[in-house]
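Trainee: next come a sequence and a model predicted from it.
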Amino acid sequence: MNYRLYSWLSRASLPLAFGRLMWRSRNQPAYRQRWPERLGFGRVSAPGGIWLHAVSVGEVNAALPLLTSLRKTYPALPVLVTTTTPTGSAQLRQRLGHTVAHCYLPYDLPGAVRRFLDRVQPRLGIVMETELWPNLFAAATNANIPLVLANARLSQRSSRGYRRLAGLTRQTLGQLSAVGAQTSADAQRLIELGLPQSRLNITGNIKFDAPVADTAPGLALRQRLGPKRPVWLAASTHAGEEAAALAAHRVLRQAQPGAALILAPRHPQRFPEIARLCHEQGWVTSLRSADDDTWCDVYLADSMGELPSLMAAADLVFVGGSLVARGGHNLIEPAQLGKPTLFGPHMHNFAELRDITLAAGAGLQVVDAPNLALQLTTLMADAPRRARMGEAAQALVATHRGATARTLALIAPYLETPPG
């Protein structure tokens, strides 16, 4: 596939893209807002600075240490962050307020990306993790805007997908000025797809450098739930995993009748559905949105951006997206807080992180929902083992810090040279 065919297909799919926004807006009205930005229109308060793209919540969280360092190192340069999702936008505002500008990244149409770059005029573009947009990258190259792929990760599954468009992928990777990969495995996959080796660096995972979250709200929640009760968290769950978590909780309650479950679904549009599921199964359920402090079996975290606090309140964390084939979620946040983790067999998006977590003895992989119940019950009965796993998790984080400094060194030449 070449750029011309890709651009034609992108234009042809535009009605479907806006139709998808309307469909998703049924549960999240924010998807109906700011549509001109999706086509490259809108104002930028302070062009000529640093532009960083973080597609959604996970990428925003990953970018926070780098954004903080960029603002300290280059205080005279304005920072614009683009996201794709409203939840990413909300997370950015919650964590950084209005210290950085924000807009949505336009769809990858030639005219839309040109308009975007013309009004932003960045000194440098930083794309977090692996978002490869052929028209955007080509337009940046034509405008002499250097592009850096930071904190890059590429699973085997994603690599196979990009290989189906081998020519276009090679051309797109060739537009990058530099790449900072998380691991040697990510680096090798990028080289195999056509990235010039001279532009590749292994910088590590920036998420290891994130400051430890304020634990006070989590400790306060634990007091409200009951300080002596066993408490576990099912974090970032997807469809099917809430039922598995509730089934595991029922098994745990047979051994420890006072145990409480904090349930944190990944997507806010599913909050009402999960609340109904809890009530239908007869669980006494409190909702975070109701600020309900009454005694409960299940505390449903129907809110966004509070996952670290929820982890601080728990004795053990199950990381979702892993019992179903979604590829898993990041294991670093619970590790920072010294929480032992459980996760399912589908961790292909975080394979290297899974492997080092298992090797360090900081987490356990379960094979299916019944095994989750077994491992949960076993670990919740063994406080010394949980303590050892938590200590191993924090040691693992300490060993892998430093990615932010290496990434700053990678991008410094593009910011310290006068523009033009």
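Mentor: Perfect, I can see it now. All values reported here derive from a predicted model rather than from experimental measurement.

Trainee: from here on, contacts and neighbour counts on C-alpha atoms
Mentor: Will do.

Trainee: for the one residue sitting closest to the centre of the chain, give its distance to Arg270.
Mentor: In the chain, the C-alpha nearest the mean C-alpha coordinate belongs to Gly58, at 1.3 Å (Cα atoms, centre = their mean). Counting by Cα to Cα, to the nearest Å, the gap from Gly58 to Arg270 is 18 Å.

Trainee: so which elements touch the helix or strand containing Ser7?
Mentor: In the assignment (DSSP states H and E), Ser7 maps to helix 3-12. On a contact count with 3 or more Cα pairs under 8 Å, 6 or more residues apart in numbering; DSSP states H and E, helix 3-12 meets helix 134-142.

Trainee: let me see the ranges of the helices in the stretch 101-250 of the chain.
Mentor: For the stretch 101-250 of the chain, the helices defined by DSSP state H, counting those that start in this stretch occupy 110-120, 134-142, 156-163, 166-173, 184-192, 216-225, 241-255.

Trainee: and if you look at the stretch 251-400 of the chain?
Mentor: Taking DSSP H, counting those that start in this stretch as the criterion, the stretch 251-400 of the chain contains helices spanning 271-280, 307-312, 332-336, 351-360, 369-380, 383-399.

Trainee: try this one next to it:
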Amino acid sequence: MVQSVSDKERYEKLGAEKNKVKVYKNLKYSIKYNKISEDQKKEYYNTTIDKNKKIIVCGSTRPDEEKIWLDVLKKVDTDNEYQLIIVPRHLKRIYEIEKIILEKFLRNDYSLFTKIEENKKNNETTRYKKIIIVDKMGILTDFYQLADFVFVGGTLVDIGGHSILEPLYYGKKPIIGKYFQNIEEIVKDAKQLGFVEIVENEDEIVEYLKKFENVDTREFFEKNNEINKILDEILY
């Protein structure tokens, strides 16, 4: 079972029998992603997320993508109305990202998420920061739910892209670059309905950030959820 016709053709070129290679939609269409509670939202708003600003969440970022988004923030945030949340794909790059931030912003402009958590435990108050680096695993989808804009990493650099289904599940239209070969079928499905924004450069990102688009994706997930067909294929 493969995700695309092109994948099927590759297997057939390697010698697989045509009737033994089946094309189905990505299994991730069938996942029911976690939704945070109102109490959790309140906690984020009290400590980390400035709900009076437009929240940009950059998820699963790769080297050089943080620099692009920091330059975008410089261009777009002329009236101090945006907050940038950076969630890197690999936590070992935290120090590297801090160095990039300090080349463009003041030390007091950003905070590590774990530092905010530590301050909370110690009953210390922390003012909202322009930039947050999420240096903790497993909470990216929390921030997707709180975002006004979502960028999915590995697409502005030639990595091939990470899943755009998580932000779509929460009704957020993902912003991606031109390198989406790893998620090509999902992007094609989303693009047909106007559910993804593909950008080529910083200026296009800045222009898009002047808009605001939440999308209703319930039918999109229902239509592409083929879990029952896949189970039938396996079991019968």
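Mentor: Right, received. Where do you want to start? What you are looking at is a predicted structure, and each value in this text was computed from that prediction instead of being measured.

Trainee: whereabouts in structure 2 does the helix or strand that comes right after the helix holding Ser7 of structure 1 align?
Mentor: Note on helix 3-12 of structure 1: by DSSP H and E, the next helix or strand toward the C-terminus is helix 14-24. Using TM-score structural alignment, none of the residues of structure 2 align to helix 14-24 of structure 1.

Trainee: do stretch 338-348 of structure 1 as well
Mentor: Mapping stretch 338-348 of structure 1 onto structure 2 (TM-score structural alignment) gives residues 171-181.

Trainee: repeat for stretch 125-132 of structure 1
Mentor: The aligned range for stretch 125-132 of structure 1 is empty, by TM-score structural alignment.

Trainee: can you give me the neighbour number for Glu118 of structure 2?
Mentor: Using other Cα atoms under 10 Å, Glu118 of structure 2 has 12 neighbouring residues.

Trainee: just the element for it, please.
Mentor: helix 113-121.

Trainee: list the buried ones in that helix?
Mentor: Neighbour counts over helix 113-121 of structure 2 (16 or more other Cα atoms under 10 Å) mark Phe113, Ile116 as buried.

Trainee: what number of residues lie near the counterpart of Leu233 of structure 1 in structure 2?
Mentor: Using TM-score structural alignment, the partner of Leu233 of structure 1 in structure 2 is Val57. The tally of other residues near Val57 of structure 2 (other Cα under 10 Å) stands at 25.

Trainee: quick check: Thr285 of structure 1 touching Thr294?
Mentor: No - Thr285 of structure 1 lies out of contact with Thr294 (Cα atoms under 8 Å); the separation is 9.1 Å.

Trainee: ok, these two, which is more surrounded?
Mentor: More neighbours surround Thr285 than the other of Thr285 of structure 1 and Thr294, with 20 against 12 (other Cα under 10 Å).

Trainee: what residues are up against that one?
Mentor: Residues counted as contacts of Thr285 of structure 1 (Cα atoms under 8 Å, 6 or more residues apart in numbering) are Ala275, Cys278, His279, Cys296, Asp297, Val298, Tyr299, Leu300.

Trainee: out of the residues you listed, which end up buried?
Mentor: The neighbour count (16+ other Cα under 10 Å) marks Ala275, Cys278, Cys296, Asp297, Val298, Tyr299, Leu300 as buried among those.

Trainee: what's the closest of the residues you listed to Arg93 of structure 1?
Mentor: Using Cα to Cα, Leu300 comes nearest to Arg93 of structure 1 of the buried ones among the contacts of Thr285 of structure 1, at 23.2 Å.

Trainee: give me the aligned partner of that closest one over in structure 2.
Mentor: Using TM-score structural alignment, Leu300 of structure 1 lines up with Ile133 in structure 2.

Trainee: that match contacts Asp109, doesn't it?
Mentor: No - the pair Ile133 of structure 2 / Asp109 is not scored as a contact, 11.1 Å apart, by Cα under 8 Å.

Trainee: ok, the counterpart of Gln145 of structure 2 in structure 1 - contacts?
Mentor: Counting by TM-score structural alignment, Gln145 of structure 2 corresponds to Ala312 in structure 1. Taking Cα under 8 Å, 6+ apart, we find Ala312 of structure 1 in contact with Thr215, Gly218, Leu219, Leu337.

Trainee: which residue in structure 2 lines up with Thr82 of structure 1?
Mentor: For Thr82 of structure 1, the aligned position in structure 2 is a gap, per TM-score structural alignment.

Trainee: quick one: map the residue nearest to the centre of structure 1 onto structure 2.
Mentor: Alignment note (TM-score structural alignment): Gly58 of structure 1 has no counterpart in structure 2.

Trainee: what is the neighbour count of the nearest residue to Gly58 of structure 1 once chain neighbours are set aside?
Mentor: The shortest distance from Gly58 of structure 1 to any non-neighbouring residue, by Cα to Cα, 6 or more residues apart in numbering, is to Gly88 (7.9 Å). Using other Cα under 10 Å, Gly88 of structure 1 has 22 other residues around it.

Trainee: do the same with the one 3 residues further on
Mentor: Burial measure for Gln91 of structure 1: 19 neighbouring residues, criterion other Cα under 10 Å.

Trainee: so it, which of the three states?
Mentor: Following DSSP: H, G, I helix; E, B strand; the rest coil, Gln91 of structure 1 is assigned to helix.

Trainee: looks like it contacts Glu306 (just checking).
Mentor: No - Gln91 of structure 1 is not in contact with Glu306 according to Cα under 8 Å; the separation is 9.8 Å.
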